[in-house]
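[1] Predicted coordinates and the sequence they were generated for:
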Amino acid sequence: MTTHQDTTPTVTSPVTSPVTSPVTPATTPSPGRVTVIGTGYLGATHAACLAELGYEVLGLDTDPAKVADLAAGRLPFYEPGLAELVEKHTAAGRLAFTTDPRAAAEFADLHFVCVGTPQRRDSMAADTSHVTAAVSALVPHLRRDALLVGKSTVPVGTAAALQALADDAAPDGVEVAVAWNPEFLREGRAVEDTLRPDRIVVGVTDPLHEKVLRELYAPVVDAGVPFVVTDLATSELVKVAANAFLATKISFANAIAELCDAAGADVVALTDAIGRDARIGHQFLSAGLGFGGGCLPKDIRALMARAGELGVDEALTFLREVDAINMRRRSRTVALAVEECGGSVLGRRIAVLGAAFKPGTDDVRDSPALNVAAQLQLQGAHVRVHDPRANATAARTFPTLGYADTVEEAVTGADLVLHLTEWEEFRALDPAALEPARRVVVDGRNALDADRWSAAGWRVRGLGRPAVPARAATAPVSG
């Protein structure tokens, strides 16, 4: 799951900056040397983890400030365990960064493309211009045969187009091959997902390329991780197909939540019951505010767009409803907040617990929590947001919202509390110790212990489940 947009070399004159730590250029091909093009979320994680596996790694990016930060062991985003790896391996000289594509071409013969593919502004399709620019910037500087391995999430057919581009751009006598190795990172678990993944998928056109990648990942494969070999088109489809399935499962639970709201049923009990069926399972079957971030929303839209380009758009029309159900969750949460404030939030003080699109990250791209907060602010509410990690990134994206440094600061005096990102810190709160003006909470993630909150005198509303009325808190027993 590519998150935090990776930057990439553009098709301009390269920036002539040196490698930022003492790794010397290769004079002969070395399987122990690898470059990573794009040092955003995906690229920085992949580079640091390859260094952890024992390789010498050079990261390439066009952003001098980012390169300087990474070379000093600093990350521009939060990901558990990653900063420690970057600091460790830059200090040891195994991991370096540069803005010069010529340095990358000299350094290694195996190059990973890890740049962003955001949704295009004018359509649902993925923008692959960064991928194209990365290949265009590197290939003319190659002086030896090389293997380019894409990890970015791209529309099917991109690898073949890049192979044609590389063939045209390569210097005379230099052969450049393209393979694909999709990433399956989960924000908050990216290091674990790289070093101990569920599977490694590689799309290749030559058994020699399979051999190179199998040897590269040998420390991981030898630990029992499946190594799946496919053609290029299949490898490009694996990631987006996986994300489309996960999004569909989430939206199915949320569609049932809409039915439960209408019927007076409890979607939490319902999904627990059906999730016990081994064919279904509990993972990604939790109803709530829905998904966001930089992967699932744009990937399902890009998959629909590519299906239309290939003339099979009817095969994936159901994903439009998956997307629509997901967006309706935000409107439903706003409606619950308005209802609990007596029909209007004008002038009401509302505490929002959560800003990141999911726990374990500071990523606020397409964050359902911030979307809800902004909608309530537009209706006249005084909103205060608190997130354990994402306050700063949220403030840059939504500077007009109020932000609190602590849960207590956000909640004190609030007319309503919204729980919108399921951080462990929020689930572990003592509801009796909080001091709002009114003890009413809308649990947008159905993750709080409703009985415990009710016992502390709170009215609890969830998505797809009946309201839990407040109960008088039991007086402590003395003596």
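    Cool, got the structure.
[2] Going by C-alpha atoms from here, please, whenever you check contacts or count neighbours.
    OK.
[3] and residue 399, how many neighbours does it have?
    When neighbours are counted by other CA atoms under 10 Å, residue 399 registers 11.
[4] gap between it and residue 375?
    From residue 399 across to residue 375, the span is 14 Å (CA to CA, to the nearest Å).
[5] check contacts around residue 353.
    By CA atoms under 8 Å, 6 or more residues apart in numbering, the residues touching residue 353 are 385, 386, 387, 407, 410, 417, 418, 419, 420, 421, 426.
[6] Now rank those by neighbours and give me the top one.
    Highest neighbour count within the contacts of residue 353, by other CA under 10 Å: residue 420, with 31 neighbours.
[7] Dump the contacts of residue 353 to CSV, plus secondary structure and distance to residue 306.
    Formatted as CSV, the contacts of residue 353 follow (DSSP: H, G, I helix; E, B strand; the rest coil; distance: CA to CA, whole Å):
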residue, secondary structure, distance to residue 306
385, strand, 38
386, strand, 38
387, coil, 36
407, helix, 43
410, helix, 44
417, strand, 41
418, strand, 37
419, strand, 36
420, coil, 32
421, coil, 32
426, helix, 40
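[8] hold the first one in mind and look at this next one:
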Amino acid sequence: MTARPRLTVIGTGYLGATHAICMAVMGFEVLGVDVDTSKIEKLTAGEVPFFEPGLPELLAKALESGRLRFTSDFREAAAFGDVHFLCVGTPQQADSEAADLRYVDAAVTSLAPHLTRRTLVVGKSTVPVGTAARLAELLRTTAPAGDQVELAWNPEFLREGFAVDDTMKPDRLVFGVTSAWAQEQLRAAFGPVIAQDVPVKVTDLQTAELVKVAANSFLATKISYINAMAEVCEATGADVHDLAEALAYDERIGGKFLRPGLGFGGGCLPKDIRAFAHRAEELGVGQAVGFLREIDGINRRRRARTVDLVVELCAGDVAGKRVAALGAAFKPNSDDIRDAPALDVAATLHRMGAVVTVFDPAALDNARRVHPELGYATSALDAARDADVVVLLTEWNEFREISPSAMAAVVRRTRIVDGRHALVPAHWAAAGWDYRALGRPAVHGSVHGSARS
């Protein structure tokens, strides 16, 4: 049986920090590596530099065990590790829909010159298909150990807000390998996970690269499909919420990700489907995934349509109107505001002249840095004070649980746009609210458009 390998995790952002912490808690000796010394300092001090439920407690446990430490020294990393995980970001290029691979390339070129013995480098970052083959050749030609350094691909499937569970007991592991030895090393590196009967799919490098973008493309398609149906419902007076529930009873379709509303955002789905379409065009098979362009378009239109609903509730003009924006993160249980539909809507309303006040339980600091022009509040009720319209943009549980009558007591006008289908319309109408949601008929309160004197 292969001895338990020592692991390095290169890149200590969301993916890398989570992977390093969880692997150390599972009993591995782990060294986290990053060129950003501020991240290293925070993690070493026991501070997780982003919001993820359960992770701060696990970081404290891992540090206390002595199995986890951090460095910015690639020479130290090469000497320490038997298996090196690449967990750096692959954002969208500034001037293209293609993935920006500079951080992946920099990680490999920084590590390779110090690899002097047989070792395995494992990519976890989401990359265009063909990247692994290029990196394998780069390692072979620049590492002193040459052919003794192998590359494998192990895509990540983390859901923000559930990253600890998804790391420690994922629904599957995918190993893209080119040798039995590489597979053996990966099985050793994931021994405690595999021991929980987690399925392992072994494949070639290019298939492993495709799994993540194919999965994200499917999920994005499902989300945008029901939002396309919302557009049809708006034109016909049908209710997309009821339509989605009826479809979900069909086990071939299922209800997961069949949630109508404002659409998807974050650091994965939007940039991944764009990069996938771009890469397919480079490979000459762009027509095969041409539908992804429309998926992206449907998703973008949801944001504009949400703004339209707010404008409609304000009698066609939001200039000077006070808007309470509940939510900034792209999803609940996260402080991630990358391509966040919530902030996109809030910023658009601000540009139209509205006085927008935002509240989010976790993402306020990140939102302030990117959108200092918006107002910010310390609670949902604080944001709603004297508001002409409330718009729910991120479906945090605490927003679902708001008392309609308590909020009615602080607003100027009882008008709400539910951008996430998170609320029960009848409850709000009973408290006097005019309720609007994408793809649903308008619901008017018992006191139509009631105002607070």
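    Alright, I've got the coordinates. What you see is a predicted model, and the numbers here were worked out from it, not measured in a lab.
[9] care to give me the TM-score?
    Put the two chains on top of each other and the TM-score (TM-score structural alignment, normalised by the length of the second structure) is 0.97; 445 aligned residues with a CA RMSD of 1.2 Å.
[10] Quick check: the two most widely separated of the contacts of residue 353 of the first structure?
    Across those, no pair lies farther apart than 410 and 421, at 14.5 Å, counting by CA to CA.
[11] so how far is residue 412 of the second structure from the spatially most central residue of the second structure?
    Central residue of the second structure (CA atoms, centre = their mean): residue 266, 4.3 Å from the mean position. Distance, residue 266 of the second structure to residue 412 of the second structure, by CA to CA: 32 Å.
[12] and the end-to-end length of stretch 316-323 of the second structure?
    By CA to CA, one end of stretch 316-323 of the second structure lies 14 Å from the other end.
[13] That stretch aligns to what range in the first structure?
    Aligned by TM-score structural alignment, stretch 316-323 of the second structure corresponds to residues 343-350 of the first structure.
[14] Quick check: buried residues in the matching stretch?
    344, 345, 348, 349, 350 (16 or more other CA atoms under 10 Å).
[15] again, but for stretch 389-404 of the first structure
    By neighbour count on 16+ other CA under 10 Å, the buried set for stretch 389-404 of the first structure is 389, 390, 391, 393, 394, 395, 398, 401, 402, 403, 404.
[16] Thought residue 402 was touching the third one, still the case?
    Put plainly, it is residue 391 of the first structure. No - the criterion here is CA atoms under 8 Å, and residue 391 of the first structure misses it with residue 402 at 9.8 Å.
[17] on that earlier part again, can I get the contacts of residue 353 of the first structure in a markdown table including distance to residue 216 of the first structure?
    Formatted as a markdown table, the contacts of residue 353 of the first structure follow (distance: CA to CA, whole Å):
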| residue | distance to residue 216 of the first structure |
| --- | --- |
| 385 | 44 |
| 386 | 42 |
| 387 | 39 |
| 407 | 45 |
| 410 | 48 |
| 417 | 50 |
| 418 | 47 |
| 419 | 43 |
| 420 | 41 |
| 421 | 37 |
| 426 | 41 |
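[18] Of those residues, which are still contacts in the second structure?
    Among those, the contacts conserved in the second structure (both residues aligned by TM-score structural alignment, their matches' CA atoms under 8 Å) are 385, 386, 387, 407, 410, 417, 418, 419, 420, 421, 426.
[19] how far out from the middle of the chain is the top helix by length along the second structure?
    Of all the segments of type helix in the second structure, defined by DSSP state H, the longest one is helix 205-236. Distance of helix 205-236 of the second structure from the chain centroid (CA atoms, centre = their mean, to the nearest Å) equals 15 Å.
[20] rewinding a little: so which of the buried residues of stretch 343-350 of the first structure sit within strands?
    Those of these mapping onto strands are 349, 350, per DSSP state E.
[21] nearest to residue 56 of the first structure, of the buried residues of stretch 343-350 of the first structure?
    Using CA to CA, residue 350 is the member of those that sits closest to residue 56 of the first structure, with 50.3 Å.
[22] Which part of the first structure matches stretch 117-125 of the second structure?
    Under TM-score structural alignment, the match for stretch 117-125 of the second structure in the first structure covers residues 144-152.
[23] And for the match of stretch 316-323 of the second structure, what's in contact with it?
    Applying CA under 8 Å, 6+ apart, the contact partners of stretch 343-350 of the first structure are 337-338, 341, 376, 379-384, 411, 413-418.
[24] same check, this time on stretch 427-443 of the first structure
    Residues contacting stretch 427-443 of the first structure (CA under 8 Å, 6+ apart): 333, 336-337, 340, 408, 411-420, 447-449, 452-453, 456-463.
[25] Mind checking which of these land in strands?
    416, 417, 418, 419, 459, 460, 461, 462.
[26] counterpart of residue 253 of the second structure in the first structure?
    Residue 253 of the second structure maps onto residue 280 in the first structure, by TM-score structural alignment.
[27] same deal with residue 92 of the second structure?
    Checking TM-score structural alignment: residue 92 of the second structure goes with residue 119.
[28] which stretches of the second structure form strands?
    Under DSSP E, the second structure gives strands at 7-10, 30-33, 68-71, 83-86, 119-123, 149-153, 173-176, 200-203, 322-326, 355-359, 375-376, 389-392, 415-418, 434-437.
[29] Great, nothing more from me.
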